[in-house]
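Colleague: one predicted model, sequence on top.
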Amino acid sequence: MASPEPVGEGLKPSEKKALAELRLKLEEAISANQLLSPPPPEKSKNRVTDSGPGPDQDPQDGAALWGVPLLPSRGHDGTDAILLKFLRAREFRPSEALEMLQKALRWRRDFGIDTAAAAEVEIGLPEVRAATYMNGVDRDGHPVCYNSYSVFRRKDLYRTAFGSEETREKFLRWRVQFMETGIRQLSFKPGGVASMIQVIDLKDSMSSSMKEIRSMVKKLALIFQDNYPEFVAKYIFINVSFRYYACHALFSELFTQRTKNKFVFARPNKVTETLLRFIAPERIPIQYGGLHREDDEEFSPENGKVSERVLKANGSTTVEIPVVEPGVTVVWDLAVVGWDVYYKEVFIPDDECSYEVLIQKEQKLEENVRNSFYINEPGKVVLTIDNRTYKRKRILYRSKSKPTIPLYNMLSHPVVKSRKSKSY
């Protein structure tokens, strides 16, 4: 269940006073038509314009953000939620918050965020667009955006996205527009979830030949910090190399302390463990050690809740899936955080006169398991996990049973078609 993000409730008296002061300053600036500086005399070569108002322009008050009117006297439910984002980013200093808001509005105008053409930014190959995608929510209901740069190991994809200043600018504009798309999933109503999680996968992206990616990550983080305050609850950097720590130290002074407090770093061997702190295992993609599969026909995050178990060092445990009624197929998922364990699957019938069935002989587990077995008599499927290391492991698993008609039964009982009598 999503944790409510307070709008007015829970604020300290000094914070309520700051919000009231910002509302007053904003009302005066909009009434005096001083919220935005006059447009520059010459159009920027990168600026996209059109003849009419953009989707975030309100014809009555002249200013809106993400569909929310900024004029406080309009009494919109989301206005205070937007203002509090800027206040929190400036430690509840109203004058600085108003200045930040004005700069963000000018940046949106000059960047062309609010124009129809901006929404049509394309960057070519589908594989490039697949490097950034939304996938589920975290434990508190924040939408999760994944950014995976390992696809750019392919030289053709790298050239498409970062081969020239023009392609880099296009990728940047597309990625910012994708941020706008993610914001549409948020709610600015009281109690709504109004921020998201950004997961940045740096695997295979820190070589000297891929310096443009590092520059792009920095640019995007700065853009989000300056123009999307409090829209990112956490930046989770995964598959982080020692080289990245050195690079991060060089430009970390560009970020505010509030932004840096949102950074979480995970080395390659800590990726799943780190993500589990924020995201339920049934929502973590399988490539990151979770149990979520795209277009999964067996489980969904809603009907495929995952159970967890701790496996002690130098210990062994079993997961038992009992089956009372025969004629079903049992399907199960299993993953081990930290891997480096041995794994076996057997079916043990309740009838002592029946034979055990070895489903999977013992092997070293190096990836997530998805398996199934048809049960023709009561019994149980037993999954055995053997930890021969000196480190504790964390086991994630789930299962389901579904009625099944064996194929040989269907073949041995062909359908007899009735013949209609003919009239002559």
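Modeller: Noted; the coordinates are in hand. Numbering: from 1, shown residues only.
Colleague: contacts and neighbour counts: CA atoms only from here.
Modeller: Noted.
Colleague: which ones are touching Glu15?
Modeller: Glu15 is in contact with Phe92, counting by Cα atoms under 8 Å, 6 or more residues apart in numbering.
Colleague: quick one: the host helix or strand of it to chain centroid distance?
Modeller: Per DSSP states H and E: Glu15 is located in helix 13-31. How far helix 13-31 lies from its chain's middle: 34 Å, per Cα atoms, centre = their mean, to the nearest Å.
Colleague: that helix: what's the following helix or strand?
Modeller: Past helix 13-31, the next helix or strand by DSSP H and E is strand 64-65.
Colleague: now for that next one, which elements pack on it?
Modeller: Of the remaining helices and strands, none touches strand 64-65 by 3 or more Cα pairs under 8 Å, 6 or more residues apart in numbering; DSSP states H and E.
Colleague: next SSE after it?
Modeller: strand 68-69.
Colleague: packing partners for that following strand?
Modeller: Applying 3+ Cα pairs under 8 Å, 6+ apart, we find strand 68-69 packed against no helix or strand.
Colleague: so what's the residue lying closest to Leu22 once chain neighbours are set aside up against?
Modeller: Closest residue to Leu22 apart from its sequence neighbours, by Cα to Cα, 6 or more residues apart in numbering: Pro94 at 5.0 Å. Taking Cα under 8 Å, 6+ apart, we find Pro94 in contact with 18-19, 21-22, 87.
Colleague: wait, Tyr149 touches Met210, no?
Modeller: No: using Cα atoms under 8 Å, Tyr149 is not in contact with Met210; the gap is 10.0 Å.
Colleague: what about those two, which has more around it?
Modeller: Tyr149 (21 against 16; other Cα atoms under 10 Å).
Colleague: list the contacts of the more buried one.
Modeller: 131, 201-205, 213.
Colleague: now, which of those lie within helices?
Modeller: Ile213 (DSSP state H).
Colleague: now for the contacts of Tyr149: which two are most distant?
Modeller: Ala131 and Asp204 (13.2 Å; Cα to Cα).
Colleague: so what's Pro322 up against?
Modeller: Contacts for Pro322 (Cα under 8 Å, 6+ apart) come out as 379-381.
Colleague: second structure follows, compare the two:
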Amino acid sequence: MEAPSPISTHQILQFQDNPQPESSPKPQPFKKNFVTSLMEAATLRTPSFKEDTYFVSHLKSSERRALQELKDKLMTAHGPDSMWDVPLLGGDERADVILLKFLRARDFRVSDSLPMLLKCLEWRKEFNADNIVDEDLGFKELEGVVAYMNGYDREGHPVCYNAYGVFKDKDMYERIFGDDEKLKKFLRWRVQVLEKGIKLLHFKPGGVNSLIQVTDLKDMPKRELRVASNHILSLFQDNYPEMVARKIFINVPWYFSMLYSMFSPFLTQRTKSKFVISKEGNVPESLYKFIRPEDIPVQYGGLSRSSDLQNGPPKPASEFTVKGGEKVNIQIEGIEAGATITWDIVVGCWDLEYSAEFVPIAEGSYTIAVEKPRRIAPAEEAIHNSFTAKEAGKMVLSVDNTGSRKRKVAAYRYVVRKSTTI
């Protein structure tokens, strides 16, 4: 098998021939359940949701009339006001983006959009939503775990991750949701996370005007969180219309149909069209379609660690795939004597063999086993390592998937720092 052309001067993926695995027997026909059908629909078809551009010139004439009518009625019923520091009346194009969100949420029916907008303005004042970002609500243990902003998707949307599996611990559940006051405080914190994400939006025609939500359903105690989930859903739908461009559900368990049937009556068809479903064991491949690996948290098959976020924008990663029955070698050449190479590498749902070795250029020098071949467990996070070369050569990172028939997505990145000594 001929090796593909190099990715760049110093990055080469070499694919080695391996015997093709025997075809697996065809499965017997079975009756599809709700979850299977939903997953297939989400996987096999292009999502029907199409995000608005918010250019007034792109609107239908009836939609432009509805926008002007909403402005006129807002002036009569309420007068000038602002939302997210944007004056809603006065000709600001950012205001058009916000008003169009409320119109879109009610299919451009002004008679429904205006009450929704007025209630939202009233709620924001009562909730003091404009100042909530600066509050210390005392949920340090939940930050970066339950709900948090992390990176952007491939189109520039900020991404909000949600995971409620920690609440399967009864003590944790009682500390956070033990009574009505605790629940109210948690809801305030959850709104705070969303408001932080909204501050990253442009509110500009043609700009980034919505978020991506990734919700991890692993270990989520559905019965215990029913009340909190309903409150969150109600708050967001009533006061943050069209703020989410796509909802990605990951680690979807067998009981998703029960959750979906519980929430479905409260969801519009437009909201449902934003859903992407990813079952357990398929998370990295699903997320890579929408988010670059350097922006995906390591626990979901990416390269992003919370400790890295303080060092500015993440260094871009190179993506590749490892087919079933295939071994891939990544060769990083041009490493000088005394230089230090630092690398990150991850393979979605690993379950394969990985190794790293340094190959000197000089004839007669020995190859150094930097990381001996070892089987990487499916749940293991990205590998981060470094090596200082005593002589010139190249680093070879190997991932061996010859024992599997399953294709896997993968990514790596590296930095080479030359020696400062003479």
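Modeller: That came through, no problem. This structure is a prediction, so every number in the text was calculated from the model and none was measured.
Colleague: after superposing, what score do the chains get?
Modeller: Scored against TM-score structural alignment, normalised by the length of the second structure, the superposed chains reach a TM-score of 0.80; 367 aligned residues with a Cα RMSD of 2.5 Å.
Colleague: A helix includes Arg175 of the first structure, no?
Modeller: Yes: counting by DSSP: H, G, I helix; E, B strand; the rest coil, Arg175 of the first structure falls inside a helix.
Colleague: tally of neighbours for the equivalent of it over in the second structure?
Modeller: Structural alignment (TM-score structural alignment) places Arg175 of the first structure against Arg190 in the second structure. Arg190 of the second structure is flanked by 16 other residues according to other Cα under 10 Å.
Colleague: so Arg190 of the second structure versus Pro360 of the second structure, what's the distance?
Modeller: As judged by Cα to Cα, to the nearest Å, Arg190 of the second structure and Pro360 of the second structure stand 53 Å apart.
Colleague: Ala339 of the second structure now?
Modeller: Ala339 of the second structure is 13 Å from Pro360 of the second structure, by Cα to Cα.
Colleague: with Ile198 of the second structure instead?
Modeller: Distance from Ile198 of the second structure to Pro360 of the second structure, by Cα to Cα: 51 Å.
Colleague: same check on Val416 of the second structure?
Modeller: Val416 of the second structure is 16 Å from Pro360 of the second structure, by Cα to Cα.
Colleague: who's more crowded, the two?
Modeller: Pro360 (21 against 17).
Colleague: quick revisit: not counting sequence-adjacent ones, nearest residue to the match of Arg175 of the first structure?
Modeller: According to Cα to Cα, 6+ apart, the nearest residue to Arg190 of the second structure is Ala147 (7.1 Å).
Colleague: check Glu5 of the first structure too.
Modeller: With Cα to Cα, 6+ apart, the residue lying closest to Glu5 of the first structure is Gly191, at 5.3 Å.
Colleague: state the distance from that neighbour to Asn368 of the first structure.
Modeller: From Gly191 of the first structure to Asn368 of the first structure the distance is 37 Å (Cα to Cα).
Colleague: looking at the two now, which is surrounded by more residues?
Modeller: Asn368 (20 against 16).
Colleague: if I look at that one, how far off is Ile183 of the first structure?
Modeller: Following Cα to Cα, the distance that separates Asn368 of the first structure from Ile183 of the first structure is 32 Å.
Colleague: which ones are touching the nearest residue to Phe186 of the second structure once chain neighbours are set aside?
Modeller: Nearest residue to Phe186 of the second structure in three dimensions, chain neighbours excluded: Ile176, at 6.8 Å (Cα to Cα, 6+ apart). Shown in contact with Ile176 of the second structure (Cα under 8 Å, 6+ apart): 182-183, 186.
Colleague: tell me, how many neighbours does the alignment partner in the second structure of Arg90 of the first structure end up with?
Modeller: For Arg90 of the first structure, the aligned position in the second structure is Arg106, judged by TM-score structural alignment. Neighbours of Arg106 of the second structure under the rule other Cα under 10 Å: 17.
Colleague: who touches the nearest residue to Arg106 of the second structure once chain neighbours are set aside in this structure?
Modeller: Spatial nearest neighbour of Arg106 of the second structure, chain neighbours left out: Ser113 (5.7 Å); criterion: Cα to Cα, 6+ apart. Counting by Cα under 8 Å, 6+ apart, Ser113 of the second structure touches 70, 102-103, 105-106.
Colleague: now swap in Leu222 of the first structure and tell me
Modeller: So Leu222 of the first structure contacts 254-255 (Cα under 8 Å, 6+ apart).
Colleague: the corresponding residue of the second structure for it and Asp308 of the second structure: what is the separation?
Modeller: Using TM-score structural alignment, the partner of Leu222 of the first structure in the second structure is Ser234. From Ser234 of the second structure across to Asp308 of the second structure, the span is 34 Å (Cα to Cα).
Colleague: got it, and Pro205 of the second structure?
Modeller: For Pro205 of the second structure, the distance to Asp308 of the second structure equals 32 Å [Cα to Cα].
Colleague: who's more crowded, the two?
Modeller: Pro205 (16 against 12).
Colleague: what lines up with the more buried one in the first structure?
Modeller: Aligned partner of Pro205 of the second structure by TM-score structural alignment: Pro190.
Colleague: same check, this time on Val159 of the second structure
Modeller: In the first structure, the residue matched to Val159 of the second structure (TM-score structural alignment) is Val144.
Colleague: can you get me a residue count around its match?
Modeller: When neighbours are defined as other Cα under 10 Å, Val144 of the first structure has 24 of them.
Colleague: circling back to that earlier point, in helices only, show me the contacts of Ser113 of the second structure.
Modeller: Short answer: the contacts of Ser113 of the second structure in helices (DSSP H) are 70, 102-103, 105.
Colleague: among those residues, find me the one that's closest to Leu117 of the second structure.
Modeller: Using Cα to Cα, these come closest to Leu117 of the second structure at Phe102, 6.6 Å.
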